[in-house]
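1. the following block contains a protein sequence and its predicted model.
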Amino acid sequence: MSETLQLLLVSTWQTIYMVVISTLIATVLGIPLGVFLMVTDKGQILQNDILNKILSTIVNIFRSIPFVILLIVLMPFTRLIVGTSIGTTAAIVPLSIAAIPFMGRITETALREVDHGVIEAAQAMGASPFQIITKVLIPEALPSIVSGITITAINLVGYSAMAGVIGGGGLGDLAVRYGYQRFMIDIMLWTVAILIAMVQLTQLIGDFFVRRLSKNR
């Protein structure tokens, strides 16, 4: 196996590892965040204006910070969590923190698309807020939520490449260290091609599940 191929394989695996784990964390934490943002808003089933405004402000702050700056700002926190601020595992921390509020907003938007009449019908039948969330809101919005997960994963592919700038590993790190610093244009082109392929594959998988869920509704 040539050195170039080995470098590409290792870096591709590192990128996949970062993106998959970060997407899972963003999904597990971002969906509940989005649900909470929606149900505590004005006129919703658990209206709480103060809590909603606090959460919304925090989400907006994190979404406003460019990812490269977030990488640097979170270095002490990353070091506290994983013991280092450099490397593939360390990059997962800022990637996840950047993706959670993004996934939260997408989930909130998806839930707002649910027909309010369906919610009112569930309330009329005596459903509790928890039952409305789990039996009405999330099932009805699931195709849109899955589409949001796909968008989040695709964004994380790009973010993971940025993480390479500060030694986060993956294809971005390979492109910087070899493609840019050593003027190895072939490696630069291969990293771009692999990133494009990853985005296309992620979109295809996401679209497949969205279509399946839409048909089953």
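-> Noted; the coordinates are in hand. Numbers count the residues shown, from 1 in each chain.

2. all contacts plus neighbour counts: C-alpha atoms, from now on.
-> Noted.

3. what comes up buried for the helix or strand hosting Lys53?
-> Assigned by DSSP states H and E, Lys53 belongs to helix 49-64. Judged by neighbour count (16 or more other CA atoms under 10 Å), helix 49-64 contains these buried residues: Asn52, Leu55, Ser56, Val59, Phe62, Arg63.

4. which one of those residues is nearest Pro94?
-> For those, the residue nearest Pro94 by CA to CA is Phe62; the value is 10.8 Å.

5. residues contacting that closest one?
-> Ala98, Pro101 (CA atoms under 8 Å, 6 or more residues apart in numbering).

6. distance of it relative to Thr88?
-> From Phe62 across to Thr88, the span is 22 Å (CA to CA, to the nearest Å).

7. for Val199, same thing?
-> Here Val199 is placed at a distance of 19 Å from Thr88 (CA to CA).

8. next, the one to line up against it:
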Amino acid sequence: MWLERIEIMLPELAKALGETALMVGISLGFALIVGIPLGILLFITDRGLFFQNVFVRSILDFFVNIVRSLPFIILLVALIPLTQLLLDNTIGPTAASVSLSVAAIPFLARLVETSLREIPPGLIEAAEACGATPFRIIISALLPEALPSIIQAVTLTTISLIGFSAMAGIVGGGGVGDLAIRFGYYRYDNVVMIVTIVVLVIIVQSIQGLGNVLARRADKR
């Protein structure tokens, strides 16, 4: 019976996996493009660094803290008007990726900032003493030194996005989480629940394992 039920749900599961991949892929892309530079900017505008700017730092810090303080389910609902404005649609994985992107950008930015703060101050001082420009320090010293930690930050962000995407079904986003809720929880189908849980565990473990391998390879210490 279990095998028959699993075989029947495979098309729905494949569709849900595709929707989750689309949501996570879009939002992670925006997080990488915007979140990493934002994290660098948060770091280099702090006191004692070469682009110290209290005003800019305060504004960025306020934005990051505001978004990160909101539970994702509230953020998801609050951004429905913005999603409608940008896409003229509020249903589907693409629409759900708007809220996921807004949540992921400050999340990754803060992790990147934390990664850069782990770098010994002496490394920056040595680069400045050699006459390196701020841009050169960022590219040649800060990012290579913090790369293993940044890779782990991206890994954590990806896994968090998979968890957040499970709530996207509330606004019709679809995905594996939505499949588990609609077909597993609401219909009391334990087979669907167990299969989706196993699939999510395998995905998360695979992503974490890949992140660990890449971080170790990037670590030159």
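-> That came in fine, so what should we check first? Here the structure is a predicted model, which means the values were calculated and not measured.

9. TM value for the aligned chains?
-> Once superposed, the chains reach a TM-score of 0.96 (TM-score structural alignment, normalised by the length of the first structure), with 216 aligned residues with a CA RMSD of 1.3 Å.

10. quick revisit: check the fit of the helix holding Lys53 of the first structure onto the second structure and give the mean distance.
-> By mean CA distance after the TM-score superposition for the first structure, the fitted helix 49-64 of the first structure averages 0.5 Å away from its aligned residues in the second structure.

11. just give me how far that helix sits from the chain centre.
-> Relative to its chain's centre, helix 49-64 of the first structure lies at 18 Å (CA atoms, centre = their mean, to the nearest Å).

12. which bit of the second structure covers that helix?
-> Taken onto the second structure by TM-score structural alignment, helix 49-64 of the first structure occupies residues 54-69 there.

13. who touches stretch 151-161 of the second structure?
-> 24, 27-28, 32, 100, 104, 107-108, 111-112, 204, 207-208, 211-212, 214-215.

14. one more time with 6 Å, if that's ok
-> The contact list for stretch 151-161 of the second structure, computed with CA atoms under 6 Å, 6 or more residues apart in numbering, reads Val24, Leu111, Gly211, Ala215.

15. tell me the counterpart of the last one in the first structure.
-> Right, Ala215 of the second structure. Match for Ala215 of the second structure (TM-score structural alignment): Val210.

16. from Ser144 of the first structure, how far out is its match?
-> From Val210 of the first structure to Ser144 of the first structure the distance is 7 Å (CA to CA).

17. how about Asn48 of the first structure?
-> Distance of Asn48 of the first structure to Ser144 of the first structure, given as CA to CA: 25 Å.

18. of these two, give the one with the bigger neighbour count.
-> Taking neighbours as other CA atoms under 10 Å, Asn48 of the first structure and Ser144 compare with Ser144 leading, 20 against 16.

19. element containing the residue mapped onto that one from the second structure, please.
-> Superposed on the second structure with TM-score structural alignment, Ser144 of the first structure falls opposite Ser149. In this assignment (DSSP H and E), Ser149 of the second structure forms part of helix 143-165.

20. quick one on the thing from earlier: SS state for the nearest residue to the match of Ser144 of the first structure once chain neighbours are set aside?
-> The shortest distance from Ser149 of the second structure to any non-neighbouring residue, by CA to CA, 6 or more residues apart in numbering, is to Ser115 (5.6 Å). Recorded secondary structure, Ser115 of the second structure: helix (DSSP: H, G, I helix; E, B strand; the rest coil).

21. ok, Leu179 of the second structure next?
-> Going by three-state DSSP: Leu179 of the second structure is helix.

22. and for it, the neighbour number?
-> 22.

23. then the one 10 residues further on?
-> Each residue near Asp189 of the second structure was counted by other CA under 10 Å, and the total is 15.

24. and for Gly126 of the first structure?
-> 11.

25. kindly report the same for Arg117 of the second structure.
-> There are 14 residues near Arg117 of the second structure, going by other CA under 10 Å.

26. that one pairs with which position in the first structure?
-> So, by TM-score structural alignment, Arg117 of the second structure is matched to Arg112.

27. and that match, how far from Ile69 of the first structure?
-> Following CA to CA, the distance that separates Arg112 of the first structure from Ile69 of the first structure is 31 Å.

28. likewise Leu213 of the first structure?
-> Counting by CA to CA, the gap from Leu213 of the first structure to Ile69 of the first structure is 37 Å.

29. brilliant, that's me finished.
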